[in-house]
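[1] What follows is a protein structure lacking sequence information:
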């Protein structure tokens, strides 16, 4: 079953956050289990971001979370945030793709 993790955070240092994410991708090449990611920015709150990350399963997400590289990036991410990031762990109950129209 597909699993989605939502990471919601505020930062005044988005460029550094982007570099950190790029570093994570390089460091976890061949190890990470995420399959899809949306990095979003809130139009109403200029310092607010939401990352939506897809995994093939909860177990795969936990394997990704347990990687030393993930733990290091999470700690450094917290340093770049104003306040504590919020994590939502969501089991996908149903997913649909709709044609435009």
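    Here it is on my side, so go on. All figures in this text were calculated on a predicted structure; none of them were measured in a lab.

[2] only C-alpha atoms for contact and neighbour calcs from this point on.
    OK.

[3] Give me the neighbour count for residue 99.
    5 (other Cα atoms under 10 Å).

[4] try residue 80
    19.

[5] Let me see the ranges of the strands in the chain.
    3-10, 36-41, 48-55, 86-91 (DSSP state E).

[6] any chance of the ones you listed in CSV, with distance to residue 62 too?
    Below are these laid out as CSV (distance: least, Cα to Cα, whole Å):
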stretch, distance to residue 62
strand 3-10, 10
strand 36-41, 16
strand 48-55, 10
strand 86-91, 11
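
[7] here's the one I want to compare it with:
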């Protein structure tokens, strides 16, 4: 069953986070277990961000979290944040594909 992790945080140093994401992608090539990622910015709160990361299972997410590269990036990310990061671990209990009108 699909598992989604939300990573919510605030930062005024967003331009320093972008290279960090690229570094993570390169460093975890062939190791990471995530299947889809959205990096989002809150339109109503200027320094508020939410990353939405999809995994094939909770176990896969935990394996990804244990990668040394993930821990390294998470520690550096925390240094760049003014609030958070806060993690929400969500089991997908229902999924509906929609066709737009």
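    Perfect, I can see it now. Keep in mind that this is a model prediction, so the values were computed, not measured.

[8] Just the TM-score for the two chains, thanks.
    Here the TM-score for the pair of chains, by TM-score structural alignment, normalised by the length of the first structure, is 0.98; 101 aligned residues with a Cα RMSD of 0.5 Å.

[9] can you pull the contacts of the residue nearest to residue 20 of the first structure when sequence neighbours are not counted?
    Once flanking residues are discounted, residue 20 of the first structure sits nearest to residue 73: 7.0 Å by Cα to Cα, 6 or more residues apart in numbering. By Cα atoms under 8 Å, 6 or more residues apart in numbering, the contact set of residue 73 of the first structure is 20, 21, 24.

[10] try residue 4 of the first structure
    Contact analysis of residue 4 of the first structure by Cα under 8 Å, 6+ apart lists 52, 53, 54, 55, 89, 90, 91, 92.

[11] Now that we have those, which of them are buried?
    53, 54, 55 (16 or more other Cα atoms under 10 Å).

[12] Can you lay out these as a markdown table showing distance to residue 11 of the first structure?
    Output for those, formatted as a markdown table (distance: Cα to Cα, whole Å):
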| residue | distance to residue 11 of the first structure |
| --- | --- |
| 53 | 19 |
| 54 | 22 |
| 55 | 25 |
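
[13] Map residue 52 of the second structure onto the first structure.
    Alignment note (TM-score structural alignment): residue 52 of the second structure maps to residue 52 of the first structure.

[14] Let me know whether that match touches residue 39 as I believe.
    Yes: judged on Cα atoms under 8 Å, residue 52 of the first structure makes contact with residue 39 at a distance of 6.5 Å.

[15] Would you map the helices across the second structure?
    14-27, 58-66, 68-80 (DSSP state H).

[16] so can I have CSV of those helices showing distance to residue 44 of the second structure?
    Listed next are the helices of the second structure as CSV, based on distance: least, Cα to Cα, whole Å:
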stretch, distance to residue 44 of the second structure
helix 14-27, 16
helix 58-66, 29
helix 68-80, 21
